[in-house]
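*Asks:* pasting the sequence and the predicted coordinates here, then a few questions.
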Amino acid sequence: MTGTSLPSWLLAHRDGCVVLVSAQPGARRSELVGLHDGTLRVRVAAPALEGRANEALREWLAAQLHCAVSRVRVLRGDKSRRKQLLVELEPAQVLARIGPLLAQAQ
């Protein structure tokens, strides 16, 4: 899979791939709600307090990707709604698992 065939929210990285997310903390439940400005918009069921929303986002993404939480980490955006999450999986694997969720959300 080449970099040009990836969607705007997914970037190739030497350690796997980077998922671009716009997070909405404080939601009733964590869920993918669609796209926003080239990122995945994810509602997070945790407050933006003491890193709880970041941890909940990591756990949600790891669950969707069927991987360990340790394989998902925040690269950028620790204190921002716009985040870059490094996922230690191939971009094709991430796209195969997130694509159907995104289709349902839109």
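*Replies:* That came in fine, so what should we check first?
*Asks:* contacts and neighbour counts: CA atoms only from here.
*Replies:* OK.
*Asks:* ok, Arg28 touching Ala45?
*Replies:* Yes: shown here, Arg28 and Ala45 form a contact pair, counting by C-alpha atoms under 8 Å, at 5.4 Å.
*Asks:* of the two, who's got more company?
*Replies:* Ala45 (19 against 10; other C-alpha atoms under 10 Å).
*Asks:* ok, second structure coming up, stack it against the first:
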Amino acid sequence: MSAPLRIRENGIDLFVRLTPKSSLDRLEGVETSADGRSHLKARVRAVPENGAANQALERLVAKTLGVPASSVSVVAGGTSRLKTVRIVGDPEALAQRVEALG
């Protein structure tokens, strides 16, 4: 299974499948979709209205990876369950932290 990320010059893009309105906020590991792409499963309590679930996802990813919340942003899939989250920082260190979640 491949890692659910793409290395960038100044960080990584993390591929996430988000489930809003969950009972708790958590990252649940990596899964592979039917088309063969890997993504990190995430659940947040926030509702998918006015970007609340995306903001909760950004905070959850920042806390889990130990980076400032300002370095995490949803850059694609704002209204979709499948999202791309950009994390600015040392790409190798971030990739290792993500792979440890799997």
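*Replies:* Yes, it's here. The model shown is predicted, which means the values in this text are computed figures rather than measured ones.
*Asks:* where do the helices sit along the first structure?
*Replies:* 52-65, 91-105 (DSSP state H).
*Asks:* okay, the ones you listed, which one's buried deepest?
*Replies:* helix 52-65 (a mean of 20; mean count of other C-alpha atoms under 10 Å).
*Asks:* ok, Lys41 of the second structure - contacts?
*Replies:* With contacts defined as C-alpha atoms under 8 Å, 6 or more residues apart in numbering, Lys41 of the second structure is in contact with 16-19, 27-31.
*Asks:* burial count for the aligned partner of Val21 of the first structure in the second structure?
*Replies:* Correspondence of Val21 of the first structure to the second structure, assessed by TM-score structural alignment: Val16. Per other C-alpha under 10 Å, the neighbour tally for Val16 of the second structure reads 26.
*Asks:* can you list the residues that contact stretch 46-55 of the second structure?
*Replies:* 20-22, 44-45, 56, 74, 78.
*Asks:* how long is that stretch end to end?
*Replies:* 9 Å (C-alpha to C-alpha, to the nearest Å).
*Asks:* ditto for stretch 37-51 of the first structure
*Replies:* 24 Å.
*Asks:* pull out the buried positions in that stretch.
*Replies:* Using 16 or more other C-alpha atoms under 10 Å as the test for burial, stretch 37-51 of the first structure gives 39-46, 48.
*Asks:* just stretch 77-90 of the second structure next, same as before
*Replies:* Quick answer for stretch 77-90 of the second structure (16+ other C-alpha under 10 Å): 82-89.
*Asks:* likewise for stretch 22-39 of the first structure?
*Replies:* Those would be 22-25, 30-35, 39, for stretch 22-39 of the first structure by 16+ other C-alpha under 10 Å.
*Asks:* among the residues you listed, name the ones in strands.
*Replies:* Counting by DSSP state E, the part of the buried residues of stretch 22-39 of the first structure found in strands is 22-25, 31-35, 39.
*Asks:* nearest to Ala96 of the first structure among these?
*Replies:* Leu32 (14.8 Å; C-alpha to C-alpha).
*Asks:* so how far is Val74 of the second structure from the residue nearest in space to the middle of the second structure?
*Replies:* Nearest residue to the geometric centre of the second structure (C-alpha atoms, centre = their mean): Val16, 4.5 Å. From Val16 of the second structure over to Val74 of the second structure the distance is 10 Å, taken as C-alpha to C-alpha.
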